[in-house]
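K.L.:
here you go, sequence then predicted model.
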Amino acid sequence: MTIKDLTYTALFTALIIVLGIFPPITIAILPVPLVIQNFGVLLAATLLGPKRATLSVLVFLILVALGLPFLTGGRGGIGVFFGPTSGYLLAWLGIPIVVSLTHRFINNRFKTWYATLFSLIIGGIVFVDIIGSLGVSLVSHLPYLQVLWSNIVFLPGDLIKVIVCFMIYQRVKKHV
């Protein structure tokens, strides 16, 4: 890795940490809050590529596991990886890879702008909801499909994050 790679990786790790300042929005249906930190993960996945973005998220998750209160609401410690949000946190690690593979697959066939938008939807919403729901289901002993369908309450906020991420990517892709 070059100094530039390390700098970008550290910058996006810091961005994910800073986005944890925004308070969580609790929703009665699930024991998982609506957060904005996953926007930082999406942005990293889009702008850094799979290798640097995954490393950025991994560094963030290691810092959280070490007990630093970097998750929304000031949470941290190894215990968060055994709670209801565990699946979502682990899914963040896969977002850069899923976004990259989906983008490559669509872009090789159609070469169009919506490859990026669609890959953000698949990686940032569909993948995260599937893996995150598994974590909630295992911890809370609720049926998996019930938890998966409950994620629909996050859809408006997730779509806004995806669209904003896409707009930022369109503006800065020439410079990254």
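P.N.:
Perfect, I can see it now.

K.L.:
contacts, neighbours, all on C-alpha from now
P.N.:
OK.

K.L.:
buried stuff in the biggest helix by length in the chain?
P.N.:
Ranked by residue count, the top helix of the chain under DSSP state H comes out as helix 86-110. Within helix 86-110, the residues scored as buried using 16 or more other C-alpha atoms under 10 Å are 86-100, 102-103, 106-107.

K.L.:
and here is the other one:
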Amino acid sequence: MEKTVALIALFAALIAALGLIPKVTLAFGVPVTAQSLGVMLCGTILGSKRGALATLLFLLLVAIGLPLLSGGRGGLGLFVSPSAGFLIGWPVAAFFTGLIVEKWRSASLAVVGGVASIIGGIIVMYVFGIIGMSITLEKSLTEATALVTAFIPGDIIKAVIAGMLTAALAKARPASVLSRYEPADAV
């Protein structure tokens, strides 16, 4: 139990640390950040439940005002901004990313981690992000979908990195990739 809590806190801190990498804000108010890589890694390494809990912990810290998002942003106002859908989607994205890695064992971890990051860390997150942008920017779903296309190349690179890092970690320290080597019921 203590190990689980420590890992959840560690990965929340990883997401925060990735926020130190400067953001690039696009014209419609949603920044490109490295923090979505942290969300992907929460799922691929910690697994579905722990990964979702790590992102929820991070979002709780942001909601109470800690400036942990890229650019030193924090507070409840972010949850009604154009980024709101993406933020709300982080725990769901980490959960699905982790679930795929937990269940799909017939391919190499690099491939599974990369594909899981694309499905969970991009597609699932984009569903929430598109809906959030549509609401906050008063755009149609089609218009909001067109806006997120700017994120796709960078997010695919992050998904590949997540798969490679997960596989490298599993090779160096197999027991540290909980999505593969420890049951999710242990949460």
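P.N.:
Noted; the coordinates are in hand. Here the structure is a predicted model, which means the values were calculated and not measured.

K.L.:
returning to what we had before: list of residues touching the longest helix of the first structure?
P.N.:
Contact partners of helix 86-110 of the first structure, identified using C-alpha atoms under 8 Å, 6 or more residues apart in numbering, comprise 38, 41-42, 44-46, 49-51, 53-54, 57-58, 61, 80-81, 115-116, 118-120, 122-124, 127-129, 131-136.

K.L.:
quick check, residue 116 of the second structure in a helix?
P.N.:
Yes. The assignment for residue 116 of the second structure is a helix, going by DSSP: H, G, I helix; E, B strand; the rest coil.

K.L.:
and the closest residue in space to it that isn't next to it in sequence, how far from residue 38 of the second structure?
P.N.:
Counting by C-alpha to C-alpha, 6 or more residues apart in numbering, residue 116 of the second structure lies nearest to residue 97, which is 4.8 Å off, once chain neighbours are set aside. In this view, residue 97 of the second structure and residue 38 of the second structure are 12 Å apart by C-alpha to C-alpha, to the nearest Å.

K.L.:
got it, and residue 152 of the second structure?
P.N.:
Where residue 38 of the second structure is concerned, residue 152 of the second structure sits at a distance of 16 Å (C-alpha to C-alpha).

K.L.:
between the two, who's got more neighbours?
P.N.:
Comparing residue 152 of the second structure with residue 38 by neighbour count (other C-alpha atoms under 10 Å), the higher total belongs to residue 38, at 27 against 14.

K.L.:
report the distance from the longest helix of the first structure to the chain centre.
P.N.:
10 Å (C-alpha atoms, centre = their mean, to the nearest Å).

K.L.:
ditto for stretch 21-41 of the first structure
P.N.:
11 Å.

K.L.:
name the next helix or strand downstream of the strand or helix carrying residue 16 of the second structure, please.
P.N.:
According to DSSP states H and E, residue 16 of the second structure maps onto helix 2-18. Going down the chain from helix 2-18 of the second structure, the next helix or strand is strand 24-25, by DSSP H and E.

K.L.:
okay, that next one sits on what stretch of the first structure?
P.N.:
Aligning strand 24-25 of the second structure against the first structure (TM-score structural alignment) gives residues 25-26.

K.L.:
which outside residues touch the matching stretch?
P.N.:
So stretch 25-26 of the first structure is contacted by 32, 33, 34, 35 (C-alpha under 8 Å, 6+ apart).

K.L.:
go again with 6 Å.
P.N.:
For stretch 25-26 of the first structure, contacts defined as C-alpha atoms under 6 Å, 6 or more residues apart in numbering pick out 33, 34.

K.L.:
same check, this time on stretch 124-140 of the second structure
P.N.:
Contacts of stretch 124-140 of the second structure (C-alpha under 6 Å, 6+ apart): 82, 84, 85, 86, 89, 93, 141, 144, 145.

K.L.:
as TSV, those with distance to residue 23 of the second structure would be great.
P.N.:
Output for the contacts of stretch 124-140 of the second structure, formatted as TSV (distance: C-alpha to C-alpha, whole Å):
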residue	distance to residue 23 of the second structure
82	15
84	16
85	18
86	15
89	19
93	20
141	25
144	20
145	21
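
K.L.:
map residue 112 of the first structure onto the second structure.
P.N.:
By TM-score structural alignment, residue 112 of the first structure lines up with residue 107.

K.L.:
what is the burial count for that match?
P.N.:
10.

K.L.:
ok, of the contacts of helix 86-110 of the first structure, which come out buried?
P.N.:
Among those, those buried by neighbour count (16+ other C-alpha under 10 Å) are 38, 41-42, 44-46, 50, 53-54, 57-58, 61, 80-81, 115-116, 118-120, 122-124, 127-129, 131-136.
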